[in-house]
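In: Give me a 3D structure for the following:
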Amino acid sequence: MTTIATRSPADVAISVAATIDGIFAMIDGWRDLLEEQLAPAPALTTQAIDPLVEAFAVPAVSGETLLTGAGFVAAPGALTDAEWHLAWWLGTTGSTHGVRRLATIDDPTHEQFRDYTALEWWRVPQATGTRHLTGPYVDYVCTDDYTVTITTPVVRDGAMIGVVGADALVDRLERVLLPVLRAGETPATLVNASGRVVTSTDARREPGSMLRDDDLTAAVRALSPVPVRLPGGTSVLACGDTSLALVVGS
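Out: Below you'll find the predicted structure:
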């Protein structure tokens, strides 16, 4: 007789958190570095910021890694020599090899200019003052693929001067997280705080889709560390402080 070991939802949530926490901790370290290095600078310039960002972003997206992009995005007007500025590096995706800097259009009068302050990965950290996981969404700017973006504010003299963060392709995250979810006792779905599916053992819940049940969505947004049981047998619990939630059961 063959015995298949299964893990409790709490154990699965802990394992998910351990994977995502590593990315969060790295990004928090980048924030701390920028805040420390830029604090004594008489003025903020692209020449001062870009080498600092390149030094951590390029290694982060080089080789076999979950990350496909990393860098810093400046708050409009925060730099003395550029009204709008992105210092963002992209790693290997598909048939592309090596690391390259993301080409951007920083002229607001250009027809292809995009105001990044309207995007979720910028808006939420600016409003909350804390890190945020956006997605999955199709990243038409960098990868043309399903992506999650993690960003956190960088502060100088009490004001946010930009966000630092990273992108991860959903299919790369799935390679790591799906085996963890499949080891659980029941079918499991990993969602962000808005109820958007990151990955799932249920084929009906595709990455990027939204949970439609109001009670389920409310439980996800509550992000309780203790399983919240809903009618029908579904349970929801937070994956540490990652802002992700584990939905288990039908």
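In: Going by C-alpha atoms from here, please, whenever you check contacts or count neighbours.
Out: Will do.
In: Okay, strands next: where are they in this structure?
Out: Using DSSP state E, the strands of the chain run over 67-74, 86-90, 100-101, 132-138, 146-156, 159-169, 188-191, 197-200, 228-229, 235-238, 245-248.
In: Let me know how buried the nearest residue to Met210 once chain neighbours are set aside is, in neighbour terms.
Out: Spatial nearest neighbour of Met210, excluding adjacent residues (C-alpha to C-alpha, 6 or more residues apart in numbering): Arg196 at 4.4 Å. As a burial measure, Arg196 scores 26 neighbours (other C-alpha atoms under 10 Å).
In: Contacts only, for His117.
Out: To be clear, residue 117 is Thr; His isn't right here. Arg123 (C-alpha atoms under 8 Å, 6 or more residues apart in numbering).
In: and the gap between the closest residue to Gly233 other than its chain neighbours and Leu173?
Out: Excluding its sequence neighbours, the residue lying closest to Gly233 (C-alpha to C-alpha, 6+ apart) is Gly249, at 6.2 Å. Counting by C-alpha to C-alpha, to the nearest Å, the gap from Gly249 to Leu173 is 22 Å.
In: repeat for Val180
Out: Taking C-alpha to C-alpha as the measure, Val180 falls 11 Å from Leu173.
In: For the comparison step, fold the sequence that follows:
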Amino acid sequence: MQETSVRSRDELLARVDEFFDGVFAPLEAWLPRLREQLSERLASGPLTGTQLVALIASDVHAVLETGDRALYGAGYCADDEVVAEGNPLAWWQGPDRSLLASSTFGPGQAAIDLNRLEWYRVPAETHERHVAGPFVDYLCSNEITVTSSLPVMLGDRFAGVVCADVLVASLEDLLLPGLAALGEATLVNAGGRVVISADPDYETGDRFLSGDPDDGRPGDGSRFARSERYPFALVVPGR
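Out: This next block holds a predicted model:
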């Protein structure tokens, strides 16, 4: 690969990192206030879902309006020691920043086990931030989404996650021209799934068949460059 191509590849991957830095920034800024509010309120027992909505609504709207990232949705998903009754997911989304009116979270046979959801499970296990996706978000938007999540820690105890959603369409607007300039390059996640691609043979969610970005040995001479901060790799066709 020519030196100019390597530089262009690295610059594009840096844009990916910078984009997700910007997604996490308002969540990280909100987190200390949320921890303080929860610690104070939980001193008298767990909250209801309705109380959680009232507690965090203004802060979530501030997250959604912060910076130049095209955030589609944001909110907080509490564990069952924080919200013991009602909906543990307080979530606002869409152009009108409306509250998600219903959820399959909560009690009952149809309830979803949060620990089966990557955006919740990984921060719960690692106590580190995580980026999950792309996936079709059937719980909220029904759009192809990438979810960035931060664990909420009250002392040593995990108390849920704060999250922000970005639609894959927003990433396409930002990155597709640069991917095309590299010669039908592809952005894949850590599991080898296509996030976005300038290669007409690949669509979002496809398994990238040329190799595994985790082992660095593509099958067609492609070159991998992995992000050091996020679970993404950039795949550039061999020349």
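In: Please work out the TM-score for the two chains.
Out: The TM-score (TM-score structural alignment, normalised by the length of the second structure) is 0.83; 229 aligned residues with a C-alpha RMSD of 2.7 Å.
In: which one of the strands of the first structure lies closest to Pro51 of the first structure?
Out: strand 86-90 (9.2 Å; C-alpha to C-alpha).
In: Quick one: the strands of the first structure as a markdown table, columns for mean neighbour count too.
Out: Output for those, formatted as a markdown table (neighbours: other C-alpha atoms under 10 Å):
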| stretch | mean neighbour count |
| --- | --- |
| strand 67-74 | 26 |
| strand 86-90 | 24 |
| strand 100-101 | 16 |
| strand 132-138 | 22 |
| strand 146-156 | 24 |
| strand 159-169 | 23 |
| strand 188-191 | 27 |
| strand 197-200 | 25 |
| strand 228-229 | 17 |
| strand 235-238 | 26 |
| strand 245-248 | 27 |
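In: can you give me the helices for the second structure?
Out: 3-42, 49-64, 118-126, 168-181 (DSSP state H).
In: counterpart of the third one in the first structure, which residues?
Out: Correspondence between helix 118-126 of the second structure and the first structure is established over residues 120-128, with TM-score structural alignment as the criterion.
In: Next, the buried residues of that stretch.
Out: Neighbour counts over stretch 120-128 of the first structure (16 or more other C-alpha atoms under 10 Å) mark 120-122, 124-126 as buried.
In: Run through the residues that contact Thr68 of the first structure.
Out: 61, 90-93, 166-169.
In: residue in the second structure matching it?
Out: Looks like Thr68 of the first structure aligns to Tyr72 there (TM-score structural alignment).
In: what does Arg212 of the first structure give?
Out: Using TM-score structural alignment, Arg212 of the first structure sits opposite Leu209 in the second structure.
In: tell me the centre residue of the first structure?
Out: Ile150 (2.5 Å; C-alpha atoms, centre = their mean).
In: Nearest spatial neighbour of that one, chain-adjacent residues omitted?
Out: Spatial nearest neighbour of Ile150 of the first structure, chain neighbours left out: Leu133 (4.4 Å); criterion: C-alpha to C-alpha, 6+ apart.
In: what about Glu174 of the first structure, neighbour count?
Out: Using other C-alpha under 10 Å, Glu174 of the first structure is surrounded by 16 other residues.
In: Then the one 4 residues further on?
Out: The number of residues packed around Leu178 of the first structure, counting by other C-alpha under 10 Å, is 18.
In: Surely it and Val198 touch.
Out: No. Using C-alpha atoms under 8 Å as the test, Leu178 of the first structure is too far from Val198 to be in contact (10.3 Å).
In: ok, now which ones touch whatever residue of the second structure lines up with Ala188 of the first structure?
Out: Under the alignment (TM-score structural alignment), Ala188 of the first structure pairs with Ala185 in the second structure. Ala185 of the second structure makes contacts with 179, 197-199, 234-237, as judged by C-alpha under 8 Å, 6+ apart.
In: about what we covered before: export the helices of the second structure to JSON lines and append columns for distance to Val82 of the second structure.
Out: Compiled in JSON lines, these are given as follows (distance: least, C-alpha to C-alpha, whole Å):
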{"stretch": "helix 3-42", "distance to Val82 of the second structure": "7"}
{"stretch": "helix 49-64", "distance to Val82 of the second structure": "9"}
{"stretch": "helix 118-126", "distance to Val82 of the second structure": "14"}
{"stretch": "helix 168-181", "distance to Val82 of the second structure": "31"}
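In: Mind checking the ones you listed for the one nearest to Arg97 of the second structure?
Out: helix 49-64 (7.4 Å).
In: close enough to count as contact, Gly208 of the first structure and Ser194?
Out: No. Taking C-alpha under 8 Å as the definition, Gly208 of the first structure is not a contact partner of Ser194, at 10.9 Å.
In: Which one's more surrounded, those two?
Out: Between Gly208 of the first structure and Ser194, counted using other C-alpha under 10 Å, the more crowded position is Gly208 (21 against 18).
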